[in-house]
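In: my questions are about this predicted structure, shown below with the sequence.
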Amino acid sequence: MRFVIVTGMSGAGKATALKTLEDAGFFCVDNLPIQLIKRFAEIAYDEQIQVDDVAISVDIRSGRALSQLNSCLADIRREGMNYEILFIECSNATLVKRYKETRRNHPLSVKGGRIIDGINKERELIGFLKEEADYIIDTTNLLVREFKAELDKIFVQNEEYSNFIITVMSFGFKYGIPRDSDIVQDVRFLPNPYYDLELREKTGNDKEIQDYVMNCKEGPEYLEKFIDLITFLIPNYIKEGKNQLVISIGCTGGKHRSVTIANAVYARLQKSKYTVRIVHRDILKDSIVKKL
């Protein structure tokens, strides 16, 4: 049996996580009072009850009782009942945006106060749960379907999971560098298919463009050197406490060279133990601008 404690930042996606686990066959309870968690675990582990998997949501709504959670979890583990902690993380900027879009107040924001103050206070209060978490999923750059896919990997497919998500993003410099970039690469030194009229309307997702860009000495050589650099950096980022990495690869318009290289980097990193996603931010923008 799996006993999962779902927690994390308000607005990060805990409700989505709990609903996804419920759809996967877990018996789920939202906002279970701290004082009842140990008793709930005893019932769940009772062989006569025959519950397969359970998940409970615990967060800042517990109020002052949250300070009792550490001793409660220690008692549970002392009695031989195992549990897993899933912590849902999200950046401050994204959380503020989500709250403003829904016009909701943060649970810890003083009436009329700033949302960010409530978020910062919450981080302080639940920081101990993140330190103890078995799984950390940062939803800052994840689509809902991608978030659900990560949950499926962990709790349905039982795959090995690393608390580190890599986003490989292609972009066009003329549309600006992505603000959330951790690593930015400029591949405008590679041959540009734009000047071949037969290739201009195609993208880096097409084989013709990929062949054009990579059939030069610099393309494959750059890819090998860059993969070697990333391979060196990732463990050091993790050691410093990062749980996600955004690699932005840019060319002029974000349609040909950057898409080709981003796809190649994505394909290589998929062989690692980390979760990797691909985003082509500007791949269609040139076509849209022309129509306008």
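Out: Cool, the structure landed. Residues are numbered from 1 along each chain as shown.
In: contacts and neighbour counts: CA atoms only from here.
Out: OK.
In: Arg98 sits in which helix or strand?
Out: helix 92-102 (DSSP states H and E).
In: now the element after that helix, going C-ward?
Out: Trace forward from helix 92-102 with DSSP H and E and the next one is helix 115-132.
In: what's the offset of that following helix from the middle of its chain?
Out: With C-alpha atoms, centre = their mean, to the nearest Å as the basis, helix 115-132 stands 18 Å off its chain's centre.
In: show me what counts as buried in that helix.
Out: Ile115, Ile116, Gly118, Ile119, Glu122, Arg123, Ile126, Leu129, Lys130 (16 or more other C-alpha atoms under 10 Å).
In: hmm, the fifth one is touching Ile60, no?
Out: The one in question is Glu122. Yes. Using C-alpha atoms under 8 Å, Glu122 is in contact with Ile60, at 6.9 Å.
In: want to compare, so here's the second one:
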Amino acid sequence: MTTAMQNGPVRLVLVTGPSGAGRSTAIHALEDLGFEAIDNLPLRLVPLLLDGPHPARPLALGIDPRNRDFSTAALLDLIERLAARPEIEPTVLYLDCREDVLIRRFSETRRRHPLAPAESPEVGIRRELGLLAQIRDRAEVLIDTSDINPHQLRGEIERWFAPDGAAGLALTVQSFSYKRGLPRGIDMVFDCRFLANPYWVPGLRVFDGRDPRVAAHVAADPRFGPFFDRVLDLTRLLLPAFAEEGKSHLSIAFGCTGGQHRSVALAETLAKALAEDGRQVSIRHRELDSQHNG
């Protein structure tokens, strides 16, 4: 048994996201919570850091796309290698933000974008969002900072990562399209392609599963109730067991054909039920988000 395992797994939070989304604020908030924070560490040095003496505190590492050894493939590979090590408990925290808000923030500060110093901020923002799209899909915890201030972001960080773990196991519930394959890092997957598809209803096709009319159409399928009740019961059964095993986060995904209607409605419904149970729940819709980010 390694020294790390003798002292328990190393809690590691990888913090990333586009410039202007609040990554530095998040890192400072984690440091205030007792994490040893290191910002802008080259990717090649992360394994060397973790192969050293067992850290006395949990680690928060800021991953900056501006770093010269950064690439999407390299970061994804690093995440997978860390997840395979039993002595490490990694969590990817992604600070998200809408493109229009990022543009406004750069305009207000009159800063040049680091990935487009000789071009407009819009060019750099879109370039960076493209680099990070797959990382966003892989993140266990996603915090959208578009409509919150730094103080509120600190509150969100405390809610997710405070040492006393006020709400215990953190959850991510998401939707996806089987056409694009399974999302990375998913623990539980449910296929809901057997439910009535709103896509074939002309008045519903243009909306997504967050629309009450679409959600009602999906829920009207007589198979919806028994299916959802069993998924919810199974989830409630397993959450304490995962927590007892020391797992800090759990990812649950619903898939359908296009990732627009049925899977979105199911993800929204489950997330709401778990939040009402007092659970920490982050929700995302892969296909809808990819449309929004262009």
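Out: Perfect, thanks for sending it. Predicted model only: the values in this text are computed from it and were never measured.
In: what does the superposition give as a TM-score?
Out: The TM-score (TM-score structural alignment, normalised by the length of the first structure) is 0.55; 190 aligned residues with a C-alpha RMSD of 3.8 Å.
In: by contact count, what packs against the helix holding Arg98 of the first structure?
Out: Contact partners of helix 92-102 of the first structure among helices and strands, from 3 or more C-alpha pairs under 8 Å, 6 or more residues apart in numbering; DSSP states H and E: helix 115-132.
In: relative to helix 92-102, how tilted is the helix it packs on?
Out: With axes from the mean of the first three to the mean of the last three C-alpha atoms, to 10 degrees defining the directions, helix 115-132 of the first structure sits at 130 degrees from helix 92-102.
In: identify the residue range in the second structure corresponding to the helix or strand immediately after helix 115-132 of the first structure in the chain.
Out: Following helix 115-132 of the first structure in sequence order, the next helix or strand is strand 135-138 (DSSP H and E). The alignment of strand 135-138 of the first structure onto the second structure (TM-score structural alignment) spans residues 141-144.
In: what's the mean distance for that stretch versus the first structure?
Out: Here the mean offset of stretch 141-144 of the second structure against the first structure after fitting is 0.3 Å, by mean C-alpha distance after the TM-score superposition for the first structure.
In: what is the longest helix anywhere in the first structure packed up against?
Out: In the first structure, taking DSSP state H as the definition, the longest helix is helix 218-239. Counting contacts by 3+ C-alpha pairs under 8 Å, 6+ apart, helix 218-239 of the first structure packs against helix 257-269.
In: now do whatever helix or strand comes next after the helix it packs on and helix 257-269, the angle between them.
Out: Sequence order places strand 275-280 as the next helix or strand after helix 257-269 of the first structure, per DSSP H and E. Relative orientation of strand 275-280 of the first structure and helix 257-269, computed by the same axes, to 10 degrees: 170 degrees.
In: which residues touch strand 275-280 of the first structure?
Out: Under the criterion C-alpha atoms under 8 Å, 6 or more residues apart in numbering, residues 161-162, 164-171, 254, 259, 262-263, 266, 269-270 lie in contact with strand 275-280 of the first structure.
In: so how far is that strand off the chain centroid?
Out: Offset of strand 275-280 of the first structure from its chain centre (C-alpha atoms, centre = their mean): 10 Å.
In: what do you get for stretch 59-79 of the first structure?
Out: 26 Å.
In: so which bits of that stretch are buried?
Out: Taking 16+ other C-alpha under 10 Å as the criterion, stretch 59-79 of the first structure shows Asp59, Ile60, Ser62, Leu66, Leu69, Cys72, Leu73, Ile76 as buried.
In: measure that stretch end to end?
Out: Using C-alpha to C-alpha, to the nearest Å, one end of stretch 59-79 of the first structure lies 24 Å from the other.
In: can you tell me what sits against it?
Out: Residues outside stretch 59-79 of the first structure that contact it (C-alpha under 8 Å, 6+ apart) are 7-10, 31, 33-35, 37-38, 41, 82-83, 107, 122, 125-126.
In: could you work out the most separated pair of the buried residues of stretch 59-79 of the first structure?
Out: Greatest spacing in the buried residues of stretch 59-79 of the first structure, by C-alpha to C-alpha: Ile60 and Ile76 (20.6 Å).
In: and the aligned residue in the first structure for Arg81 of the second structure, how far from Glu101 of the first structure?
Out: Structural alignment (TM-score structural alignment) places Arg81 of the second structure against Asp75 in the first structure. If you measure Asp75 of the first structure against Glu101 of the first structure using C-alpha to C-alpha, the figure is 41 Å.
In: now the residue nearest in space to the middle of the first structure: how far from Cys251 of the first structure?
Out: Nearest to the mean C-alpha position of the first structure, counting by C-alpha atoms, centre = their mean, stands Asp138 at 3.6 Å. Plainly put, Asp138 of the first structure is 28 Å away from Cys251 of the first structure if you go by C-alpha to C-alpha.
In: now the angle between helix 257-269 and the longest helix of the first structure, please.
Out: Here helix 218-239 of the first structure points in a direction 60 degrees away from that of helix 257-269 (the same axes, to 10 degrees).
In: next, the buried residues of helix 218-239 of the first structure.
Out: Gly219, Leu223, Ile234.
In: which SSE is immediately downstream of that helix?
Out: Past helix 218-239 of the first structure, the next helix or strand by DSSP H and E is strand 244-251.
In: could you say what helices and strands that next one packs with?
Out: strand 165-172, strand 183-186, helix 257-269.
In: ranking those by burial, who's on top?
Out: For these, the largest average neighbour count (mean count of other C-alpha atoms under 10 Å) is found in strand 165-172, namely a mean of 26.
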